[in-house]
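Enquirer: what follows is a predicted structure for the sequence shown.
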Amino acid sequence: MKRIHFIVNPIAGSGKHSFTLAYLQTFFNTENYSVTIKHSAYKKHAISLTKESIAEKADIIIACGGDGTINEVASCLVNQPIILGIIPIGSGNGLASHLKISQKIADAIQTIKNQNICKVDVGCMNEHYFFSNTGIGFDAQVVKYYELSESRKLLTYVKATFKSLNTKKNNAMLIINDKTELAAPFMVFISNSNELGYNVSLTPKASLKDGLLDILIVSKIGKLKALLFGFLVLFKKQHVLKEVKTYQDKNLIIRNSENTSFQVQIDGESHLINTPTLSISILENALQVICELL
């Protein structure tokens, strides 16, 4: 009998999703499957629930939520034999989109039943894993303001974007990678997958299976150029700006010579990391996940 555990974020997306045992058993019969449902109640609760499910010898653990919930569950499964499943019910669902997992719950459950398992790369920033992307600067500020809002809609991102344009930037930040140095960047975005969500992408060529991080660096720009950058992103044309540089690498080091902490976003969740140095790398084929054919 296969043990399947569902870790559900009940306020993800619209917050109106129903994952009852009766509903799930219409897909997973009691003869072949043992189904367990757990609901997270606060940020990082899904981590302890997942560890609990690991101890209970679950075969498959399903993250039901957005990229933040998926990050919490998947972080516990890196280099583990337990398989990750995803039911995307968040606002952006960028990772699920890359994995070609439907946002229709019934279709996502069918994908889990089909059990096409692939191994994907995992990003690592110091002791924090990321599966879709991470960043410092402008995007980290947008996520911070987004989380402070009670709404979880695309318009909320737009409002957070404009508010972030008025946030004072750190003028003593240095980006160091081999010979690359940059003071006071507008943003540094490091991606493992090719979509942020809402069909928006800063790194359209990124892949979960190429063993590389896709890195986008935007040097210091004013508000008007920042607005132009945002407009170009909608059409995946941000590279036409001379302030935008992109490259691929397995490692990246970011140092802050002024402060001893970084405001970052990790898979769309805001974090304050108390260190003057960020060491970012890629772990190849470190996670088993159920997906459609990649």
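Expert: Everything's here; your move.

Enquirer: going by C-alpha atoms from here, please, whenever you check contacts or count neighbours.
Expert: OK.

Enquirer: can you give me the helices in this structure?
Expert: Using DSSP state H, the helices of the chain run over residues 21-24, 45-55, 67-75, 94-98, 105-114, 138-148, 154-165, 223-234.

Enquirer: so Tyr157 sits right up against Tyr146, yeah?
Expert: Yes: the pair Tyr157 and Tyr146 qualifies as a contact (Cα atoms under 8 Å) at a distance of 6.0 Å.

Enquirer: higher neighbour count, these two?
Expert: Neighbour totals were compared for Tyr157 and Tyr146, and Tyr146 leads with 26 against 18 (other Cα atoms under 10 Å).

Enquirer: contact partners for that one?
Expert: Remark: with contacts taken as Cα atoms under 8 Å, 6 or more residues apart in numbering, Tyr146 is in contact with 152, 156-157, 160.

Enquirer: quick one: it from Tyr42, how far?
Expert: Separation of Tyr146 from Tyr42 (Cα to Cα, to the nearest Å) stands at 17 Å.

Enquirer: now Asp178
Expert: Note on Asp178: its distance to Tyr42, by Cα to Cα, is 40 Å.

Enquirer: try Lys159
Expert: Look at Lys159 and Tyr42: by Cα to Cα, they are 25 Å apart.

Enquirer: who's more crowded, the two?
Expert: Neighbour comparison, Lys159 and Tyr42: the larger count goes to Lys159, with 14 against 10 (by other Cα under 10 Å).

Enquirer: from the middle of its chain, how far away would stretch 169-176 be?
Expert: Between the mean C-alpha location of stretch 169-176 and the chain-wide mean there is a distance of 24 Å, by Cα atoms, centre = their mean, to the nearest Å.

Enquirer: one more structure, for comparison:
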Amino acid sequence: MKIKFIINPVAGKGKALGIKDNILNKLINSSVSFSLTETAAPGDGIRLAKKAVIEKYDIIVAVGGDGTVNEVINGMVGSNAALGIIPAGTGNDFAKSLNIPADIDKALDVLLHGKEEKIDIGKACGKYFMNVASIGFDAKVIEQVNTIKKYISGTWSYIIAVFKTLLNYKPIKVRVSMDGMIIDKEVFLIAIANGKYYGGGMMIAPHAHVNDGYLDICIISKISKLKVATLFPTIFKGKHIHQPEVECFKAKKVEVFAKGASINCDGELIGKSPTTFQIENIKLNVMVG
């Protein structure tokens, strides 16, 4: 078995870089053939994953957060290699959706002794995504997170960003087409999910499954700031879906028309609306416990 580790050295305020010792200690005396490479700039994860596919690695491991995982996936979709994840970033939400342990040694055990599972992959703006894409409030929050996470990592970076964004945020007018059904309204946010979690542990799509062939869509209508304050804490346990302002759907293809609205995809801003989100026909192999 050949394993390629692609490490984002700045993920989780340097946590990913510190994991190198865990990997070496775990594998140095094993029969596994492995190599470690660090990313140095945005896009390196894609390039290194493509190279690992050509070099016929069996497992290509993203060591970092959801952004790192997203890049690695974009470099290996369509190959026979399996994705591995060592959670070491700010959010690690996709790893949570796959029940990959946060403990590094246990996550390494999943790579060595786990099983391959085929999962769905979404696409938007010409890029693949594995977890959650969104439009509206969330995209504005990501702009804040990108600044805050330089100083504070984990869930707190998202919580602080949420409240900073809330001060000046205005709902957006959208038209949403989901497998032919059309909705016109003002919304607080729209999340298009493959995984259950995003934003550092918020269960935005409690009914989502990474292998059911569908995207889960969560639409939160225009709400007051006071309502946001009461709704926000319920998202961590997926209880928000019971509120009258929240609608949930499943679809294979979602078109969102919201002039000039930014699009967040797996924690990164990737473009502007109008945009089409869809489940791809191809599957990705992932190592799970």
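Expert: Structure received. Quantities reported herein were computed from a predicted structural model and do not represent experimental measurements.

Enquirer: contacts only, for Cys118 of the first structure.
Expert: 288-291.

Enquirer: if you set the cut-off to 6 Å instead, what comes out?
Expert: 288-289 (Cα atoms under 6 Å, 6 or more residues apart in numbering).

Enquirer: returning to what we had before: still contacting in the second structure, which of the contacts of Tyr146 of the first structure?
Expert: Retained in the second structure: 156-157, 160, out of the contacts of Tyr146 of the first structure (criterion both residues aligned by TM-score structural alignment, their matches' Cα atoms under 8 Å).

Enquirer: buried set for stretch 271-289 of the second structure?
Expert: Taking 16 or more other Cα atoms under 10 Å as the neighbour-count basis, stretch 271-289 of the second structure is seen to contain the buried residues 271-279, 283-289.

Enquirer: whoops, stretch 175-183 of the first structure was the one
Expert: Residues of stretch 175-183 of the first structure classed as buried by neighbour count (16+ other Cα under 10 Å): Ile175.

Enquirer: one more: stretch 41-59 of the first structure?
Expert: So, applying 16+ other Cα under 10 Å, buried residues of stretch 41-59 of the first structure: 45-47, 49-50, 53-54, 58-59.

Enquirer: just the closest of those residues to Ile105 of the first structure, please.
Expert: Ala46 (19.5 Å; Cα to Cα).

Enquirer: which bit of the second structure covers stretch 237-247 of the first structure?
Expert: Under TM-score structural alignment, stretch 237-247 of the first structure corresponds to residues 239-249 of the second structure.

Enquirer: quick one: buried residues of the matching stretch?
Expert: 239-241, 245-246, 248.

Enquirer: strands of the stretch 151-294 of the first structure, start to end?
Expert: With strands called from DSSP state E, counting those that start in this stretch, the stretch 151-294 of the first structure shows them at 173-177, 180-183, 187-191, 213-218, 244-249, 251-256, 262-266, 269-273, 277-290.

Enquirer: what range in the second structure matches the fourth one?
Expert: Counterpart in the second structure of strand 213-218 of the first structure, with TM-score structural alignment as the criterion, is residues 215-220.

Enquirer: what does that stretch contact?
Expert: 187-194, 208, 245-252.

Enquirer: check the fit of that stretch onto the first structure and give the mean distance.
Expert: In the superposition against the first structure, stretch 215-220 of the second structure averages 0.7 Å from its aligned positions (mean Cα distance after the TM-score superposition for the first structure).

Enquirer: which residue packs closest to Thr90 of the second structure, ignoring adjacent ones?
Expert: Taking Cα to Cα, 6 or more residues apart in numbering as the measure, Thr90 of the second structure lies nearest to Gly154, with 4.5 Å between them; neighbours along the chain are not counted.

Enquirer: how close does the one you found sit to Asn70 of the second structure?
Expert: Summarising the geometry, the distance separating Gly154 of the second structure from Asn70 of the second structure, computed by Cα to Cα, is 18 Å.

Enquirer: and for Asp21 of the second structure?
Expert: When Cα to Cα is the yardstick, Asp21 of the second structure and Asn70 of the second structure sit 24 Å from each other.

Enquirer: repeat that for Pro171 of the second structure.
Expert: If you measure Pro171 of the second structure against Asn70 of the second structure using Cα to Cα, the figure is 28 Å.

Enquirer: now do the buried residues in stretch 250-269 of the second structure.
Expert: Buried residues in stretch 250-269 of the second structure, counting neighbours by 16+ other Cα under 10 Å, are found at 250-251, 253-258, 261-269.

Enquirer: just stretch 80-94 of the second structure next, same as before
Expert: Burial within stretch 80-94 of the second structure, assessed by neighbour count using 16+ other Cα under 10 Å, is assigned to 81-94.

Enquirer: which one (most neighbours) among the contacts of Tyr146 of the first structure?
Expert: Neighbours were tallied for each of the contacts of Tyr146 of the first structure (criterion: other Cα under 10 Å), and the maximum of 21 neighbours falls on Ala160.
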